[in-house]
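[1] below is the sequence, then the predicted model.
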Amino acid sequence: MTAAMEMPRVQECAASSCSYNHTNNCHAFAITIGSSDHAHCHTFVESPVRGGLDQLIAQVGACSRSDCTHNSDLECHAPGITVGGGTDVADCMTYRGR
């Protein structure tokens, strides 16, 4: 069995319209990053209902952007990430292409 690694934290999220965003912190348990054309946060949910858990700060659970310098085996190895406006309202701003 392999020990679980520490997942990178979402250090800041500027997607204020996301239901998991409370004062620029993401309170989803974990987020997924990646799209075929850019590093979009797939956990972004625009809804009047607030979600997540107040005692949690989200981690990056998965990233399908294998072309990112922080990605190894579809896992993010950045020390932490920032989510904000890029191509969409909720993109990984830490993404760096190889």
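    The structure has been received and is ready for your questions.
[2] CA only for contacts and neighbour counts going forward, please
    Noted.
[3] buried residues, stretch 5-18. List them.
    7-18 (16 or more other CA atoms under 10 Å).
[4] adding another structure so you can compare the two:
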Amino acid sequence: MTQMLEMPRVRDCTVTDCGYNHDGCRAFAITIGVGNSQCDTFIGTARKGGIEEVTAQVGACKRSECRYNQGLECHASAITVAPGLDAADCQTFQLA
């Protein structure tokens, strides 16, 4: 039997125009995409969504060249998301 990994938490997100960010990221899980390590879960809207009681986790990471990426899963202890070259970028990304 395979034991599930505990997914890394989104420690902080400072992208205020995302519908999931209200007093922290309220998406159940986010995906980090290619390009500038953008948050693929970002939704630019004034409407607020997600689940109030959760702290977002990193569900998948498409940046295979990141030092924290093993098998397309993030193994950082936690990540930070902030405005970057895209609307919302993973600031924890580091080349392997």
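    Noted; the coordinates are in hand. Since the structure is predicted, the reported quantities are computational estimates derived from the model, not experimental observations.
[5] check the buried residues of stretch 5-18 of structure 1 and tell me the two furthest apart.
    The two members of the buried residues of stretch 5-18 of structure 1 with the most space between them (CA to CA) are Met7 and Ser17, at 24.4 Å.
[6] which of the buried residues of stretch 5-18 of structure 1 sits closest to Gly61 of structure 1?
    When these are ranked by distance to Gly61 of structure 1 (CA to CA), Met7 comes first, at 6.8 Å.
[7] for whichever residue in structure 2 pairs up with that closest one, give me its contacts.
    For Met7 of structure 1, the aligned residue in structure 2 is Met7 (criterion: TM-score structural alignment). For Met7 of structure 2, the contact set (CA atoms under 8 Å, 6 or more residues apart in numbering) comprises 57-59, 74-75.
[8] any idea which of these has the most stuff around it?
    Within the contacts of Met7 of structure 2, Cys74 tops the neighbour count with 27 neighbours, counted by other CA atoms under 10 Å.
[9] for that one, give me its contacts.
    Contacts of Cys74 of structure 2 by CA under 8 Å, 6+ apart are 7-8, 58-61, 68.
[10] corresponding residue for it in structure 1?
    Taking TM-score structural alignment, Cys74 of structure 2 has Cys76 as its aligned residue in structure 1.
[11] how much space separates that match from Asp67 of structure 1?
    11 Å (CA to CA, to the nearest Å).
[12] before we move on, what about Ile57 of structure 1?
    On the measure of CA to CA, Ile57 of structure 1 and Asp67 of structure 1 end up 26 Å apart.
[13] run through who's touching the helix or strand hosting Val10 of structure 2.
    Using DSSP states H and E, Val10 of structure 2 maps to strand 9-13. With contacts defined as CA under 8 Å, 6+ apart, strand 9-13 of structure 2 is touched by 21, 24-25, 55-58, 77-82.
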